[in-house]
Structures are given as C-alpha cells and as structure tokens.
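Asks: This is the structure alone, sequence omitted:
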C-alpha cells in the first residue's frame, strides 16, 4: 500500500516537472526569435483596438467584428437587461480565455503565448483608455472605427500574431480538417449584426456592416495573411541557403544546377521557393547571413496550384 502511494506520488512529480520543462523550452525557443517585434505589434494592436472601441464604437453604438463585437454586445445587453455594467475589456478577456486553452492544445504553444499577450494588451488598453465622444454621427464612427481597428489587425498579422477570438476556432478546424473555414467568421459577424438590429434598431446593424467592411479592407491594405511570394535565388552557396530555408522557414525549394553568369561565366545554382508575406522579413535575414552576395528576385502575390502549408506557430 505504501509502495503504491509512493509510486503515485512519484508519477505526479514527474508529470509536473515534465510540464514545467516543456513550458521552459517553449519560452526558451521564443527568446531566440524576434519576440520584441511581436510584443511591439501586440502593444500596438492593443492600443489601436482600444482607440477604436472607446473613441468610435462605444460612443456611436457601432459593433465591431469577431470577439470585440461580441464583447460589446454582451456588455450592452448586461447593462440594458440586468442592470450590471460589465466592462467591454472584461467580457473580451473572458471570451478569449477558453479559446486560448483550446489553442494551447490544438494549434501550438508559441502561437498561444503571443495570442495571450495580444489579448491581454487589448483588454488592458480598452480598460485604460477613457471613452471619448468625438462625434455623435454613427456613420463617421463606423468608418473611422473600422479604419483604426483594421490597421491594428493588419499590423498584428504582419508580425504573424493573432488577436484571438474566431481566429483560434478557424485555425483549429483548419488544422483538423485541412479546410479554410470562413463561415465561422461570417456566422459570428452575422449574429452580432442580428442582435444589434433586434435589440438596438436595424440602423445599428447597418452601421456595424460598414465597420466590418471597412475594417476588412484596411486589414487587406496593411497586410494580407494569405499573400504568397515566389523567391528566385541565384547563389554560390545553395546548400547553406537550402538548410536555413528548411530549418527556419520549414519551406521546400527547387534547385536548378548549371546556371551560368553571363558576365563572369561562373557556375551558379538557382533556387525557387514560395513563402508567405509574414515570412519575408525572416527570409531576408536568412539571405543576408548565408549569402549576402546572392541575387534574389521576389514576385509578390503569386497564385499556387497544389499543397501549400501555412505554419500556425
């Protein structure tokens, strides 16, 4: 009996130490990346989302897309029907907490850690920034709120971080099924507009549609996550470049031997690889370190036929 208790205690301690060591390894791997850029983007997104919510959405009774819009709806309904003034920052955080648990187990640890930082920054700034009424015109509030929020989302995507919410659900389903699930975002946004219309009047649903449209257009203008780029590399050191592309970007490459420089008649190799816009900054670093004298041509927004995997971490 004593042996059994000791054995269970031993197994518990081993599992606990294993979890701690796993988290330590995740944090250690993050420290090797450009984490300062991602944290800066998280802070910027948090501030811009707070400006959008407290300067435009809340004063104009306009509702944003995704988790931000849901948190606004819950806050407004709790105040109207329950008499409880539930802050938008609190509801936004509560919506994202179970989703981050899902992301930790289904998407990836680094992704979850940076999402947690981004959500925390957004909640913090929404609570910190005071609510200011710049104008009572709901259309102006919808337009400018959409611009500010869309810019924040675009800058976040440029650093390959997520603002949480429906992104986590979509990425989880895509990882399990291999399909892009745009209907989730459509369903959530449709629900937000429906509740806004039924509860506060259909004109507010129309204003929210304006916000969602403008926000998505500005996000695309700042950064499009699905944008792919083709890089053609002419180099004297193909093996070193390929090794870094494989290990750092987890991308494949096609190598063409026997290319000749017509000026010096040197034999070179031509490498062709496809990367995402989010990986472009790291790709430039790889080329500067492995072969700063290589000739690199990058074509923007290329179309792909075939399997192309997007890294979620």
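Replies: Nice, I can see it. What you are looking at is a predicted structure, and each value in this text was computed from that prediction instead of being measured.

Asks: from here on, contacts and neighbour counts on C-alpha atoms
Replies: OK.

Asks: does residue 148 really touch residue 50, like I thought?
Replies: No: using C-alpha atoms under 8 Å as the test, residue 148 is too far from residue 50 to be in contact (9.4 Å).

Asks: What are the boundaries of the helices in the stretch 151-300 of the chain?
Replies: For the stretch 151-300 of the chain, applying DSSP state H, counting those that start in this stretch gives helices covering 166-177, 182-200, 202-222, 238-244, 280-290.

Asks: Just send the ones you listed back as CSV, with distance to residue 35 too.
Replies: Output for the helices of the stretch 151-300 of the chain, formatted as CSV (distance: least, C-alpha to C-alpha, whole Å):
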stretch, distance to residue 35
helix 166-177, 20
helix 182-200, 28
helix 202-222, 21
helix 238-244, 19
helix 280-290, 12
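
Asks: Of the ones you listed, which stretch is the most buried?
Replies: Mean neighbours per residue, mean count of other C-alpha atoms under 10 Å, is largest over the helices of the stretch 151-300 of the chain for helix 202-222, with a mean of 21.

Asks: so what does that one touch, helix or strand wise?
Replies: Where contact means 3 or more C-alpha pairs under 8 Å, 6 or more residues apart in numbering; DSSP states H and E, helix 202-222 is packed against helix 138-158, helix 182-200.

Asks: try this one side by side with the last:
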C-alpha cells in the first residue's frame, strides 16, 4: 500500500497503547480517587464526572468525539481515526481495568498524576494521535479569532480551574493547576526528548576554521550568511565582511560546540535558540513522532 510502512505502523501502535495505559493509570490511581483535575478535554471530563457522578469512561469518550470530528477537517482523517481508536481504548481501560489507588497525599498526587498523564499523552502524540482534543479546538478557534493557540488553551483551562475552585474548593483547584503544569512539561519532554534541537549562530573573525571544525569534527551541516561586523561606537564607520555560521545541534551537543568555538576564538559571538521541529539536511537521526 502506497505510503504504508509496517515498522512505523507497529511503532505508532506500541506508542499509542503505552500512552493509553499510562493515561488510564494516572486517572484511576491518582486523579479520580482524589478529585483532582487536569487541563483540556480530560479536565472537562473529570469535572463533569465529579459534579454529576457520571461514568468517566463514557464521559471522556463522548467529550472527545466532537473534537475528533473537527480534527478530521483541521488535521486529516488518518489522525481522526487514530485518535478515535485511542480515546475508545482509553475508555475501555477506565471501564474494565482495575487500578489501585497509589496515594492520597495531595502533593504526590498532583506531581506524579501529572507526570504519568504527561507520559501517556506524549507517547500518544508520538504515535500520531491525541488523547486530548483541546489543541484541535484551539486550532479551529484560532482561525476565527485573533488569539494564538496557546492563549486559547490557557483561556479554556482557566475556566475549568475556576469552576473547580467554586464547586470543589480552592485547594483542589490549585493542586490541579500543579498537575496540569507537571503534565504539560512532561509532554514536552516525551515529545522532544533529550535530543531537542537547538539552533546555534556564530559570528567570528575566524569563521573559516570554525566552519571546518563544525563539519569535519562535529559532523554537523552548516549554513553560511554573508554579513558585516564592526560598527562599534568609537569606530562606527569601520566594518569588515564576515561569514555568519548557522548550524543545528541537539542540546546535548551545545556545550561541546561552545568549547570548540572558544578554542578557535574566545571573543566569538555565539547565541542559541530552541527549534521545535527540524527535518532534512544533516541532522542527527532522532525518534520518529
């Protein structure tokens, strides 16, 4: 079948199943027994479950279905089908698998409930689907109003936590905010991993030697911009041409790159920036997601 790769399909399946198991574990062993919440559609589902005592397995599936349908148009049908299967799988785990309550300590619940939830959602994203459709809603809404996706998600979550504070008490809402923060940071770590890409720009009078070291010793691809350096306060009219070197490395390689540049030119101007996505070129191979 054109475009179908069995190893990738198996990898996606494993990531998704592990994501479902981690999410259901976080919900049944940490959050639900202690009346804690998360953000997004999961948070809405937990809130409905607590306020109206409805079965969480049914609520979490039904709450995601409108967003899955929306995802078929906003993303693609493959994503929507995968997400529907994952959400139904999550509902089945919540309904039929018995998870013991791990702890009732509020701090442990808020931190580790968020960690396990973040691992689950992050693994599902690596598998090409979503266990929480809030970003699809934000993407749809963002095309119609002048707010960023992050601002829309933040606004929705503020409403969730305000309702939780009014109906279930401020301490519960505050602990739930900690859960959401922990989960969001864990999701970023699971998706990006230790090999989060970093863009590095180097401006130096010894650019030729730096270029050779980056390519020959570090094995990185480089891009060279033609620029000018100088323009100091005491000699503004004096400048000289310079090669501005740009490369992309993993954050584990940043320290080595800095040391390499300092060996050549201690006065070199080096600055870095985080890169969310990178593909093609001479990049270190990383996990597919």
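Replies: Good, I have the coordinates. Since the structure is predicted, the reported quantities are computational estimates derived from the model, not experimental observations.

Asks: what's the TM-score for these two chains?
Replies: These two chains, once laid on top of each other, score a TM-score of 0.64 by TM-score structural alignment, normalised by the length of the second structure; 216 aligned residues with a C-alpha RMSD of 3.4 Å.

Asks: what would the helices and strands packed on helix 202-222 of the first structure look like in CSV with distance to residue 79 of the first structure?
Replies: Shown next, in CSV, are those (distance: least, C-alpha to C-alpha, whole Å):
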stretch, distance to residue 79 of the first structure
helix 138-158, 20
helix 182-200, 12
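
Asks: which one of the ones you listed lies closest to residue 103 of the first structure?
Replies: With C-alpha to C-alpha as the measure, helix 182-200 is the member of those nearest residue 103 of the first structure (16.0 Å).

Asks: Give me the range in the second structure that the closest one lines up against.
Replies: Alignment of helix 182-200 of the first structure against the second structure: residues 150-168, by TM-score structural alignment.

Asks: What is the equivalent residue in the second structure for residue 215 of the first structure?
Replies: Aligned partner of residue 215 of the first structure by TM-score structural alignment: residue 183.

Asks: roughly how far apart are its match and residue 132 of the second structure?
Replies: Going from residue 183 of the second structure to residue 132 of the second structure by C-alpha to C-alpha, to the nearest Å gives 12 Å.

Asks: For the stretch 1-150 of the first structure, which segments count as helices?
Replies: In the stretch 1-150 of the first structure, the segments counted as helices under DSSP H, counting those that start in this stretch are 2-31, 35-51, 58-60, 66-77, 88-106, 109-128, 138-158.

Asks: Who are the packing partners of the fifth one?
Replies: Using 3+ C-alpha pairs under 8 Å, 6+ apart, the elements in contact with helix 88-106 of the first structure are helix 66-77, helix 109-128, helix 166-177.

Asks: Now distance to residue 58 of the first structure too, for those, in a markdown table please.
Replies: Shown next, in a markdown table, are these (distance: least, C-alpha to C-alpha, whole Å):
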| stretch | distance to residue 58 of the first structure |
| --- | --- |
| helix 66-77 | 8 |
| helix 109-128 | 11 |
| helix 166-177 | 21 |
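
Asks: Need the winner for burial among these.
Replies: helix 66-77 (a mean of 23).

Asks: in the second structure, what residues pair with that helix?
Replies: Aligning helix 66-77 of the first structure against the second structure (TM-score structural alignment) gives residues 40-51.

Asks: how far apart are that stretch and its match in the first structure?
Replies: Comparison of stretch 40-51 of the second structure with the first structure after fitting gives an average deviation of 0.9 Å (mean C-alpha distance after the TM-score superposition for the first structure).

Asks: Name the surrounding residues that touch that stretch.
Replies: 32, 35-38, 54-56, 59-60, 63-64, 132-134, 153, 156-157, 160, 164 (C-alpha atoms under 8 Å, 6 or more residues apart in numbering).

Asks: how about a cut-off of 7 Å?
Replies: Residues from elsewhere that reach stretch 40-51 of the second structure, judged by C-alpha atoms under 7 Å, 6 or more residues apart in numbering: 37, 55-56, 59-60, 63-64, 132-134, 157, 160.

Asks: And the residues you listed, which two are furthest apart?
Replies: Within these, 55 and 157 form the most distant pair, 21.8 Å apart (C-alpha to C-alpha).

Asks: how many other residues sit next to residue 5 of the second structure?
Replies: Other residues near residue 5 of the second structure come to 9 when the count uses other C-alpha atoms under 10 Å.

Asks: distance of it from residue 180 of the second structure?
Replies: Distance from residue 5 of the second structure to residue 180 of the second structure, by C-alpha to C-alpha: 35 Å.

Asks: Check residue 92 of the second structure too.
Replies: Distance from residue 92 of the second structure to residue 180 of the second structure, by C-alpha to C-alpha: 23 Å.

Asks: No more questions from me, cheers.
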